[in-house]
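Peer 1: next comes the sequence, and after it the predicted model I'd like to discuss.
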Amino acid sequence: MGNNTETSTYDVVVIGGGPVGENAADYAIRGSDRTAVIIEHELVGGECSYWACMPSKGLLGPGAALAAAAALPGARERLSGVAPEPSAVLARRDAITGGRDDSSQVEWAQGAGIDVIRGHGRIVGERVVAVGDRRIHAREAVVIATGSTASIPPIDGLRESLPWTSRDATNLVDIPERIVVLGGGVVACEAATWLLDLGVRELTMVVRGNRLLPKSESFVGEMVAGALTDRGVDIRFGTEIDRVERRDVADTGYGRLHGGPARVMLRSSGDILDVDEILVAAGRAPATEGLGLDAIDLPDSGPIVVDDHLIVSGHPWLYAVGDVNGRVALTHMGKYQARVAGDVIAARAEGRNLDSPRYSAFADHSAVPQVVFTRPEVAAVGLTEQQARDSGIDVTVADMDLAVAGTHLLDPGYSGHAKLVIDRTRDVVVGATFVGAGTAELVHSATVAVVGEVTLDRLWHAVPSYPTVSEIWLRLLESLR
């Protein structure tokens, strides 16, 4: 090291200052005299706070509220329209993201005893992270929590056209009249929902597979596709983009049109779509570029493989949590892993053994909850029927339309569906899926049932309140008697 190199030492060094990194640092030092630092090259608070979960739900909320009001006589008559007012929606989004100002997040970290260093962290040796000329040593652990980045498929002319990614869609400023959405997953479906709310006139979804939300139960994609089609979306299944042409391409900033109109040529049909913007929602890749993983003999691309303690094999001082380890790309599951990793770091620092279940991240194998905030809403946890059968489970299912007193009170024309996947041998629920308005609040009860391995005989005594949407639990259990 040269004489100008600044060095410092912390017990825990976290690369990545999103909610996952924040949780890992906090849990590793909370209630102790240990020290921690977060290294972040963008904004403390990460993808979720500024470019993903929070702004997307902010954009989706007004349309959902109007749809709920429009479903009820007495409220419907007071509505002047069923489309949100775009400028007010975008202003609310900006308030939720704080205008991408992370000062309050930095204040939180400092209040929790966590230092923040601005810059790009790079591993340069065992327990050593470089940020520019600075070297930071970790006594106990280095935690990688760098998340993931949007993938752009290798389609002729696509990258050169500077298409929107999820960051642009959640931070949109210009509302395109015509847009192509490439992909059929969660980001694509949620973005299509709020783009329609904000006044997009022509929206085409180009989906390589044969259904939306393909990792879910089949009825999920069918219901979401039906709702989008009813709103005028043109969904092209089994289709790929052959090439893209665009003039006057310009990096105008997040959420602004990145040039003139684009011409999108489709491979199978030969159709040509002229649009104002292209949104690529075709998956994400672990953000490992520039981390220096080759310095410690790890692959410098792809997910960082960890065990259930979130420790990287062969490197007992190194942890990887969240999207970057490739286990589950959901903020709440990344935060769960971070809590586990933080507890593991604390336990090892204090010489405690790791026998307790709290030191092992097992929920992200088979008990992952997720809500997709489309209309209809989708809430699910655990295994689908096909996943359970593929795992060798002796499966039985309870499967029915979601129609109880609580749903009728939400909307006389309510449309929804529910399904439980049951391990017949153990008599426990291993998966649950609900589609319909108000189902987001059902998923945690299902998560508790799956994680707790509550038998059906015991679940029979969990009485749902009347009249609520949760009464569907009773109907599902009755169908199994």
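Peer 2: Arrived safely, thanks for sending.
Peer 1: C-alpha from now on. contacts and neighbour counts both.
Peer 2: Fine.
Peer 1: surely Pro303 is within a strand?
Peer 2: No: if the criterion is DSSP: H, G, I helix; E, B strand; the rest coil, then Pro303 is coil and not within a strand.
Peer 1: okay, pairing it with this:
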Amino acid sequence: MSTTYDVIVLGAGSTGTNVAWYARDNGLSVAVVERELVGGECSYWACIPSKALLGPTHALAAARRLPGAAEAVTGDVDTDAVLRRRDGFISHLHDDGQVQWLDGIDATLVRGQARLTGEREVTVTSADGARQRLLARRAVVVATGSRATTPPVDGLDEIRPWDNRDVTTAKDIPDRLLVLGGGVAGCEMAQAYRRLGAREVTVVERSDRLVGGFEPWASELLADAFRTEGITVRTGRSVVHASRDGVDGPVTIALDDGTQLVGEELLVAAGRAANTDDLGLEAVGLEPGGPLRVDDQLRVTAVDGGWLYAAGDVNGRALLTHQGKYQARLVGDIVAGKDRSAWADHTAVPQVMFTDPELAAVGRTEQQARDAGVDVKTVTYEIGSVAGGALLGDEVRGRAQLVIDQQQRVVVGATFVGPNVGEMLHAATIAVVGKVPIDTLWHAVPAFPTVSEVWLRLLEADRGL
């Protein structure tokens, strides 16, 4: 026995549920298959809990930078209260609310493991072993996301290291935390745990700097901030061996320079892999284990017939929740016959790292622009030198940079480092996406005294003022 829908979505994370929403808005019938929690990685183990852990500590740090408010701060952060608030934001790992939302858009939820078993055909195996066959009239959309990976380090698999799920849902703060990987997840959680009470936090990154996707100067500002608050940063180093003392004892990692580091827990935040291992891709001629390559209409290019789509982390284009949602909205329209294209994935991918200071960027870095043959000019300005930045408190550090295409006289990239600069990023995204001429940007007057006044100073720097 089988049931037929216009669209079958594999994965009920933020990408999959947005595909369902837009497909339903276009009048299509939709089934969404999920083997874990409706809402997915971002809602329970990534974006939401990590920011819930960071937010209270950032508020406290901001108050301490501000004379008058600093004197009122007489204690440390209440770690137990932060963890309870985190638990509330992730609904104590229950998905009733998100299931209700899915019901509200009249999409059918099917619980279980989905596998492709033929063209436009999906077989779902539930927890009790029962099987259900689903058929799609128009499309199957794979939105199964990604998972944390463990690098091939001797002994690492045996010591049960933490991944992003463990670190964002932990019930206690270890005295010493080791972090393998200096990317966004590793850096955010290193700072969160240090501020929530970890006595020692050490970040080990094999490349020569933290968060390599950002401008080098942004990485340097972050590393300086980490060192100031007692986070040890070891760049240019690799872990060659890992061990744990007994079942619950401390972890020891050996670095390639002979150094040994010890901590109660080791967070491995060294990359992610597409969730394609157990989807039955072989049935449609695909190899499992890697991302599903797609065109700008999000169709899987290696499958004929234009019926198989992939959106979000699983296609490897931009492993960010907001980009997955962007792709999802397009897919929901495309399967309904509308002319859409995911060109922003190539042009303006905004990203924010919610450390203190925040790092926010969109478009190309200076080096990426030069590598693409752009006639580059960069302009920078210190955020603490504008009135709005100085008013945020003493010793506010940060910087803004625009990457300008001199021939076209448009912004092709922007980076901001400083308190809450993520809230400034959308203006830069609009400038990059809209290819707004520099001469036109002069007439977008920033309000005084806001931090956004840095835009005026950047434009003045472009003129040599």
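Peer 2: Received the coordinates, thanks. The structure displayed is predicted, hence computed values, not measured ones.
Peer 1: give me the range in structure 2 that stretch 153-167 of structure 1 lines up against.
Peer 2: For stretch 153-167 of structure 1, the aligned range in structure 2 is residues 151-165, judged by TM-score structural alignment.
Peer 1: tell me how far that stretch lies from the chain's centre.
Peer 2: On the basis of CA atoms, centre = their mean, to the nearest Å, stretch 151-165 of structure 2 sits 21 Å off its chain's mean C-alpha point.
Peer 1: how about residues contacting it?
Peer 2: 45-46, 148, 150, 185, 239-244, 251, 265-270 (CA atoms under 8 Å, 6 or more residues apart in numbering).
Peer 1: just those: which are in helices?
Peer 2: Among the contacts of stretch 151-165 of structure 2, the members found in helices (DSSP state H) are Trp45, Ala185.
Peer 1: helices along the stretch 351-465 of structure 2, start to end?
Peer 2: With helices called from DSSP state H, counting those that start in this stretch, the stretch 351-465 of structure 2 shows them at 366-371, 387-390, 425-433, 438-441, 454-463.
Peer 1: between those helices, which one is closest to Asp333 of structure 2.
Peer 2: Proximity to Asp333 of structure 2 (CA to CA) singles out helix 425-433 among these, at 20.6 Å.
Peer 1: in the closest one, what's buried?
Peer 2: Leu425, Ala428, Thr429, Ala431, Val432, Val433 (16 or more other CA atoms under 10 Å).
Peer 1: likewise stretch 425-443 of structure 1?
Peer 2: 427-440, 442-443.
Peer 1: go on, stretch 227-246 of structure 2?
Peer 2: Neighbour-count burial for stretch 227-246 of structure 2, counted by 16+ other CA under 10 Å, picks out Ile231, Thr232, Val233, Arg234, Thr235, Ser238, Val239, Val240, His241, Ala242, Ser243, Arg244.
Peer 1: give the aligned equivalent of the fifth one in structure 1.
Peer 2: To tie it back to what came earlier, the one meant is Thr235 of structure 2. Using TM-score structural alignment, Thr235 of structure 2 lines up with Phe237 in structure 1.
Peer 1: tell me the contacts of its match?
Peer 2: Val206, Val207, Arg208, Gly209, Asn210, Arg211.
Peer 1: quick one: end-to-end length of stretch 279-286 of structure 2, please.
Peer 2: 10 Å (CA to CA, to the nearest Å).
Peer 1: which bit of structure 1 covers it?
Peer 2: Per the alignment by TM-score structural alignment, stretch 279-286 of structure 2 matches residues 291-298 in structure 1.
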